[in-house]
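Participant: Generate a structure from the sequence data that follows.
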Amino acid sequence: MLDLEGTIAAPKPAQIRAPKQLRSRRTLERIVAASLELLETEGLTGLTVHKVVAKAGSSVGSFYARFDGKEDLLDYLGERVWTEALERWEVALETRDWSTLSLDEVVEGSVGLLIDAQRSRSDYLKALDWASGRQNDAYERFRGELLLGLGRLLLGQRKSITHPDPELAVRIGLRAILGTVDAEIRATEDRLDRDSLAAEARTLLLGYLTGNASPAAQPIGVDFFDVWG
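Facilitator: Sure thing, here's the model as predicted:
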C-alpha cells in the first residue's frame, strides 16, 4: 500500500474575522495581495500594518476589522497560499487525462513539480517560515497530498517500472528526490540552477524505477501543474 506521508491531518484554520459583504471581501483580497508583495520584496521586516494598508489602498481600521495583528495575518497567508495550491492540484488530478503520458513524462513532470514547490517555499515564502512559532500545517498537508498524487500517477505506469516492488520504489524514489531537492536548494555554494537540478533528479528517479536512464537525455518539456495557478 502506497503511504508516502502517513496520515495527513487537516491544517488548523487561521484566525480571521471573515468578511460577509462583497466590498469587504475585496478589501481583504487587496490586503492579501499587498502583504504577499511586501513579503516578496522587503521580507518580514518590511511587512508592517501601515505599509500593508497603504499599498492596499485601505485603512488601519479595515485591517484590524479582520486581523488582531501581524501574527494573525502571517498565519492566514501561510495557510491560504498552500491551501489554494492544494485545491488546484486536486482539480488537476481529477480533470486531466494522465493516461496519455509515458513514465518518462510523468517522472519529468513529478521532478519539476517537487522542485518548484520546494523553491517556492524556500524563496517566496521564506519570510513566513522565519516568523517565530510559525505553523507549517498547510504546507505539510500540501506536500503530503502532492506526494500521494504523484505516487499514484507513477504507479499508473507500473508496466514500465522494472523495480521488483513498484510501490516501494515509488515511495522511496519520491522521498529521495524530495530530500535531494531540499538539500540542493539550501546549498550555499555551487548550487545547481533549476534546469540542471531537474535533469539530474529525473535521471536519478527514472534510473531507480527502471534501472535505465540517460543522463544526457533532453527535457521533454512536461509541465503539468503550476503551484501558483
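
Participant: drop to CA atoms for contacts and neighbour counts, all remaining ones
Facilitator: Fine.

Participant: Run a quick neighbour tally on Q21.
Facilitator: Q21 has 9 neighbours, counted by other C-alpha atoms under 10 Å.

Participant: With L205 instead?
Facilitator: By other C-alpha under 10 Å, the residues close to L205 number 25.

Participant: tell me which element it is part of?
Facilitator: If you go by DSSP states H and E, L205 is part of helix 194-210.

Participant: and that helix, how far from the chain's centre?
Facilitator: 19 Å (C-alpha atoms, centre = their mean, to the nearest Å).

Participant: Could you check it and say which residues are buried?
Facilitator: 197-199, 201-210 (16 or more other C-alpha atoms under 10 Å).

Participant: just checking, what packs against it?
Facilitator: Counting contacts by 3 or more C-alpha pairs under 8 Å, 6 or more residues apart in numbering; DSSP states H and E, helix 194-210 packs against helix 103-119, helix 166-186.

Participant: hey, which of the ones you listed is tucked in deepest?
Facilitator: Greatest average neighbour count among the helices and strands packed on helix 194-210 goes to helix 103-119 (a mean of 22), per mean count of other C-alpha atoms under 10 Å.

Participant: tell me how far it is from the chain's mean position?
Facilitator: For helix 103-119, the distance to the chain centre is 11 Å (C-alpha atoms, centre = their mean).

Participant: Now the element after that helix, going C-ward?
Facilitator: As assigned by DSSP H and E, the chain's next helix or strand after helix 103-119 is helix 126-130.

Participant: which parts of that next one are buried?
Facilitator: Result for helix 126-130 [16+ other C-alpha under 10 Å]: buried residues K126, A127, L128, D129.

Participant: Now the second one, please; I'll put the structures next to each other:
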Amino acid sequence: MGEAAARSPKQHRSRRTLQRITRAALELIGQNGVEGTTVGAITRRAGSSVGSFYARFDGKGDLLRYLDEHIWETVEQQWSETLAGGLSERPINELVRGLARLYADLDLVHRDARDAIGQALRGPWAGPSDAALRTRARVWEDSQRLLLAKRGAIVHSDPELAVETVCRTLESAASLFEPVFLEDLCTALVVHLVGDRDSSLPSGANVEFFDIWS
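Facilitator: So this is what the prediction gives:
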C-alpha cells in the first residue's frame, strides 16, 4: 500500500474532505503551477477550512509529496480496472491497440499537475519518483505478460525481444502521438509481431520492426 492510500481516513466525512482538498489542489496546480497555488486557494476551491488542511498536511511540501503518490496510485488503479475488464481475452491485434490506448490514457492522468509537482519536488532534471517507478514497472510487466500469452500468434524468431520492442515503443509514444498516428503505429507493431498475413508476407515470415518504414 502506498503512502496516499495509507493516509486515507477511515471516517467517511474526513475521507470526503481529503478528496475535496486533493481534487482542488490538482486542479489549481494544473492550471497555475505549484508557485501559483496557495493553501488558501486550495481550501477555498475545496470548500474547506485552512484548519482542515493543516490537520492533514504539515504544509505545502507535505501536500505535494502526497499528491505525487496519489497520482501514480490513481494510474495504477485505472490500469488494474482496465485489465480486469477482459483486455487479456482479445486477439493480439486488438490487444496491441488496447494497450496503446491505455498507455495514452494513463499518460493524461493529471498530466499538467503531475509534471509541475515532479519539478517542484525533484527539479527539472531529476528522475521519476519511487511511486512512478513502481507503477511503470507494474505496467511494463503486465504488458509483456499479456503479449507473451499470445506467443502462439507471434511469428518473430525471438518473441521476447519482439514483445519488449512493442512495449518500449508504446511507452515512449504514449505522450507523443495523436490518435490517428497511434493507430498507424499500432498497425506497424502488430506486423512486427505477427507478420502481414493479409498482404505479401507469407505466413510465418519474420518482420523486423524498422523494415516496415522502408
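
Participant: Can you pull the TM-score for these?
Facilitator: TM-score of the superposed chains, computed with TM-score structural alignment, normalised by the length of the second structure, equals 0.77; 194 aligned residues with a C-alpha RMSD of 2.7 Å.

Participant: Need the helices and strands packed on helix 194-210 of the first structure in JSON lines (columns: distance to A34 of the first structure).
Facilitator: Output for those, formatted as JSON lines (distance: least, C-alpha to C-alpha, whole Å):
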{"stretch": "helix 103-119", "distance to A34 of the first structure": "21"}
{"stretch": "helix 166-186", "distance to A34 of the first structure": "27"}
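
Participant: looking at the alignment, what does R141 of the first structure pair up with in the second structure?
Facilitator: Aligned by TM-score structural alignment, R141 of the first structure pairs with R134 of the second structure.

Participant: any idea how far that match is from S143 of the second structure?
Facilitator: 14 Å (C-alpha to C-alpha, to the nearest Å).

Participant: can you check V180 of the second structure too?
Facilitator: From V180 of the second structure to S143 of the second structure the distance is 22 Å (C-alpha to C-alpha).

Participant: in which helix or strand would I find the closest residue to R111 of the second structure other than its chain neighbours?
Facilitator: Residue nearest to R111 of the second structure in three dimensions, not counting chain neighbours: G30, with 7.7 Å by C-alpha to C-alpha, 6 or more residues apart in numbering. Using DSSP H and E, G30 of the second structure sits in helix 12-32.

Participant: Can you check which part of the first structure that helix sits on?
Facilitator: The aligned range for helix 12-32 of the second structure is 22-42, by TM-score structural alignment.

Participant: Likewise for stretch 144-155 of the second structure?
Facilitator: Aligning stretch 144-155 of the second structure against the first structure (TM-score structural alignment) gives residues 151-162.

Participant: which residues sit against that stretch?
Facilitator: For stretch 151-162 of the first structure, the surrounding residues in contact (C-alpha atoms under 8 Å, 6 or more residues apart in numbering) are 2, 4, 98-99, 102-103, 106-107, 166-167, 170-171, 174, 209-211.

Participant: Quick one, which of the helices and strands packed on helix 194-210 of the first structure gets closest to W89 of the first structure.
Facilitator: Proximity to W89 of the first structure (C-alpha to C-alpha) singles out helix 103-119 among these, at 10.5 Å.

Participant: what's the mean distance for the closest one versus the second structure?
Facilitator: Compared with the second structure after fitting, helix 103-119 of the first structure has a mean deviation of 1.5 Å; criterion: mean C-alpha distance after the TM-score superposition for the first structure.

Participant: what sits against the closest residue to H163 of the first structure other than its chain neighbours?
Facilitator: In this structure, H163 of the first structure finds its nearest non-sequential neighbour in L209, 5.6 Å apart by C-alpha to C-alpha, 6+ apart. Neighbouring residues of L209 of the first structure by C-alpha under 8 Å, 6+ apart: I161, T162, H163, P166, A169, V170, G173.

Participant: Just name the closest of the residues you listed to K20 of the first structure, please.
Facilitator: Among those, V170 lies closest to K20 of the first structure (C-alpha to C-alpha), at 44.9 Å.

Participant: what sits against the closest one?
Facilitator: Contacts for V170 of the first structure (C-alpha under 8 Å, 6+ apart) come out as G151, L154, L155, L209.

Participant: Ok, E171 of the second structure next?
Facilitator: Here E171 of the second structure is in contact with Y103 (criterion: C-alpha under 8 Å, 6+ apart).

Participant: What's the match for it in the first structure?
Facilitator: With TM-score structural alignment as the matching criterion, the partner of E171 of the second structure in the first structure is L178.

Participant: could you measure that match against A65 of the first structure, distance?
Facilitator: For L178 of the first structure, the distance to A65 of the first structure - C-alpha to C-alpha - is 40 Å.

Participant: Nearest residue to the one residue sitting closest to the centre of the second structure in space, ignoring adjacent ones along the chain?
Facilitator: Centrality entry for the second structure: nearest residue to the mean C-alpha point is L106, 3.4 Å, by C-alpha atoms, centre = their mean. In this structure, L106 of the second structure finds its nearest non-sequential neighbour in V75, 6.0 Å apart by C-alpha to C-alpha, 6+ apart.

Participant: Which position in the first structure pairs with the one you found?
Facilitator: So, by TM-score structural alignment, V75 of the second structure is matched to A85.

Participant: how close does the closest residue to R119 of the first structure other than its chain neighbours sit to D129 of the first structure?
Facilitator: Spatial nearest neighbour of R119 of the first structure, chain neighbours left out: I185 (6.9 Å); criterion: C-alpha to C-alpha, 6+ apart. Taking C-alpha to C-alpha as the measure, I185 of the first structure falls 15 Å from D129 of the first structure.
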